[in-house]
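Undergrad: Structure of the sequence below:
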Amino acid sequence: MKKIIIFALLIIVTSKLFSQNEKFGIEVNYPVLIDNNFIGVNYNGIIDLGLSYSFINTTIADFGVNFNTSIFRDSNKGGFSEIDITVISFQPSIYGEFKINGLQKFRPIARLGYTLLTFSNVIDFSTGEEIESNTSRGGLNLGLGVAYQISNRVFLKFEYDFTKLYETGRLSRSPFNTNINILAIGLSYKL
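TA: Below you'll find the model as predicted:
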């Protein structure tokens, strides 16, 4: 955790030295899984970190690109084994942050991108044997949310993410295996 905090501080300081007009942003969110699917039933959200760059700024909206990564964990201890599964989500996307006359502190957000989920499984047996495996799945992502301006650079952010994973031959095509719904709550800082 210390490495993540040091890395985030390094990004803030470095970006501040080279940025102009608040085009860069960082965010820290808590991801809450809100659906009855294979992710929501089995995993807990740990953290979501994001970087953004706004390349079009108008009086109506800002448009840009962002990259988020989230961490989810599941740990099961049984009689003869302990299973630890870590899921890391990588989400590159394009976004629009809209400005509403009369409601300057509220900014609706819309995102469209791709989600890649990587699954790292470690099974420790009571005999001392350990088995590791890695898999991944991906799909389209749509995010809708709102940011509330607390200060000139700090925003409170609520965002809903829907991901439709591509189907694979081994899994059924039911929404339980292909739909992921996440609510992210956190802070955004414009550099």
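Undergrad: C-alpha from now on. contacts and neighbour counts both.
TA: OK.
Undergrad: secondary structure element for Ala110?
TA: Using DSSP states H and E, Ala110 maps to strand 106-125.
Undergrad: Then Ile39?
TA: In this structure, Ile39 sits in helix 38-42 according to DSSP H and E.
Undergrad: Then Lys3?
TA: Lys3 belongs to helix 2-18, assigned by DSSP H and E.
Undergrad: Show me how far that helix is from its chain's centre.
TA: 19 Å (CA atoms, centre = their mean, to the nearest Å).
Undergrad: Tell me the spacing between Ser15 and Ile26.
TA: The gap separating Ser15 from Ile26 is 10 Å, by CA to CA, to the nearest Å.
Undergrad: what's the overlap in contacts for the two?
TA: Leu191 (CA atoms under 8 Å, 6 or more residues apart in numbering).
Undergrad: could you list every residue that touches Gly45?
TA: Listed by CA under 8 Å, 6+ apart, the contact partners of Gly45 are Tyr30, Pro31, Val32, Leu33, Ser70, Ile71, Phe72, Arg73.
Undergrad: Just put these in CSV and tack on secondary structure, neighbour count and distance to Ile88.
TA: Below are the contacts of Gly45 laid out as CSV (DSSP: H, G, I helix; E, B strand; the rest coil; neighbours: other CA atoms under 10 Å; distance: CA to CA, whole Å):
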residue, secondary structure, neighbour count, distance to Ile88
Tyr30, strand, 19, 14
Pro31, strand, 24, 12
Val32, strand, 20, 14
Leu33, strand, 21, 14
Ser70, strand, 21, 6
Ile71, strand, 20, 5
Phe72, strand, 22, 6
Arg73, strand, 17, 9
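Undergrad: counting contacts, what elements does whichever helix or strand comes after the strand holding Ala110 pack onto?
TA: Following strand 106-125 in sequence order, the next helix or strand is strand 130-149 (DSSP H and E). In this structure, strand 130-149 makes packing contacts with strand 106-125, strand 154-165, judged by 3 or more CA pairs under 8 Å, 6 or more residues apart in numbering; DSSP states H and E.
Undergrad: From the centre of this structure, point out the most distant residue.
TA: Residue farthest from the centre of the chain, counting by CA atoms, centre = their mean, is Thr127 at 36.7 Å.
Undergrad: Could you tell me which residues make contact with that one?
TA: Per CA under 8 Å, 6+ apart, neighbours of Thr127: none.
Undergrad: now the other sequence, so there's something to compare against:
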Amino acid sequence: MKLKLYCILTLFLALNLNAQESKFDIEVNFPIAIGDNFLGDNYNGIIDLGINYRFLQKEVLNLGVSANFGFFKNTKSGASDLNQLFDVKIIPIQPRLFAEFNIPDLEKLHPQIGIGYSILIYNADWADNRDAELPADIDDSESGFNFNLGIAYDLSQKLFLQAQYDFVKIGVENGVPDISYNTNINILKFGIGYRL
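TA: Here you go, the predicted structure:
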């Protein structure tokens, strides 16, 4: 029994000592849609969850892949706003490639840049003032290019704070004006992460 406890303790300490070399981390962020666009004007960010995997780790540069999953909810309530027929939720899914920089003189700071693809899944449920003649709830999606900038600050070997900026350029459906208000999305994310 003592040998098992010793082995578990040794393994735990070894993982903690090598936390900076960890290939995986998870993050929880608070997303804020900003700018003059449909997301910033009509939706509140609720949560953004992410996972990062570094497949190449060098002294100055790490390369990896990541995926973020967010949740936004419309700011208008169907019961209080008669013009709002739907209770709309948007779930962004953002896979990307990223490069993370390790600055020798600033070991706790890790700037990051990434490119990828974003898929915005819309789930629109009819509000309480629904007319019985109207069709069923609407589910749809849009997608496009994603550019990401971020910086992380190490609180400890395992725990870090971070800030990120996402620019998303989505395509629009036929009938929707192809203007920046409908196609350019800007999201700030502030959160905390944990290296596994």
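Undergrad: can you give me how far the helix holding Ile39 of the first structure is from the chain middle?
TA: Distance, centroid of helix 38-42 of the first structure to centroid of chain: 16 Å (CA atoms, centre = their mean).
Undergrad: can you confirm Asn152 of the first structure is in a strand?
TA: No - Asn152 of the first structure sits outside any strand when classified using DSSP: H, G, I helix; E, B strand; the rest coil, being coil.
Undergrad: Kindly state which residue of the second structure is aligned to it.
TA: Taking TM-score structural alignment, Asn152 of the first structure has Gln157 as its aligned residue in the second structure.
Undergrad: From Ser22 of the second structure, how far out is that match?
TA: Taking CA to CA, one finds Gln157 of the second structure at 10 Å from Ser22 of the second structure.
Undergrad: Next, show the common contact partners of the two.
TA: In contact with both Gln157 of the second structure and Ser22: Arg195, using CA under 8 Å, 6+ apart.
Undergrad: On the three-state scheme, Gly169 of the first structure is what?
TA: Assigned state for Gly169 of the first structure: coil (three-state reduction, three-state DSSP).
Undergrad: can you tell me how far it sits from Asn42 of the first structure?
TA: Taken as CA to CA, the span from Gly169 of the first structure to Asn42 of the first structure is 21 Å.
Undergrad: Which one of those two is surrounded by more residues?
TA: Asn42 (15 against 6; other CA atoms under 10 Å).
Undergrad: picking up where we left off before, distance from the strand holding Ala110 of the first structure to the middle of the chain?
TA: 5 Å.
Undergrad: coming back round to it: packing partners for the helix holding Ile39 of the first structure?
TA: strand 179-190.
Undergrad: what span of the second structure lines up against the strand it packs on?
TA: Taking TM-score structural alignment as the measure, the second structure aligns residues 184-195 with strand 179-190 of the first structure.
Undergrad: Name the residues that touch the matching stretch?
TA: For stretch 184-195 of the second structure, using CA under 8 Å, 6+ apart, the contacting residues are 19-20, 22-35, 37-40, 48, 157-170.
Undergrad: Have a look at how far, on average, that stretch is from the first structure.
TA: Following the fit onto the first structure, the mean deviation recorded for stretch 184-195 of the second structure is 0.5 Å by mean CA distance after the TM-score superposition for the first structure.
Undergrad: For stretch 56-73 of the first structure, which outside residues touch it?
TA: With contacts defined as CA under 8 Å, 6+ apart, stretch 56-73 of the first structure is touched by 31, 43-55, 84-100.
Undergrad: Now the buried members of those residues.
TA: 31, 43-45, 47-54, 84-99 (16 or more other CA atoms under 10 Å).
Undergrad: Out of these, list just those in strands.
TA: 31, 44-45, 47-54, 84-98 (DSSP state E).
Undergrad: Can you report how many residues lie near the residue nearest to Ala152 of the second structure when sequence neighbours are not counted?
TA: Of all residues not flanking Ala152 of the second structure in the chain, Gln162 sits nearest, at 4.2 Å (CA to CA, 6 or more residues apart in numbering). Using other CA under 10 Å, Gln162 of the second structure has 20 neighbouring residues.
Undergrad: For the residue most central in space within the second structure, pull up the helix or strand it's in.
TA: The residue lying closest to the centre of the second structure (CA atoms, centre = their mean) is Asn68, at 3.9 Å. Per DSSP H and E: Asn68 of the second structure is located in strand 61-74.
Undergrad: Aligned counterpart of Ile109 of the first structure in the second structure, please.
TA: Match for Ile109 of the first structure (TM-score structural alignment): Gln112.
Undergrad: Check whether its match really touches Ile151, as I assumed.
TA: Yes - look at Gln112 of the second structure against Ile151 with CA atoms under 8 Å: they come within range, at 5.8 Å.
Undergrad: the more surrounded of those two?
TA: Gln112 (19 against 16).
Undergrad: For that one, which non-adjacent residue is spatially closest?
TA: Using CA to CA, 6+ apart, the closest residue to Gln112 of the second structure is Glu100 (4.4 Å).
Undergrad: you'd agree that neighbour is up against Leu149?
TA: No - the pair Glu100 of the second structure / Leu149 is not scored as a contact, 10.0 Å apart, by CA under 8 Å.
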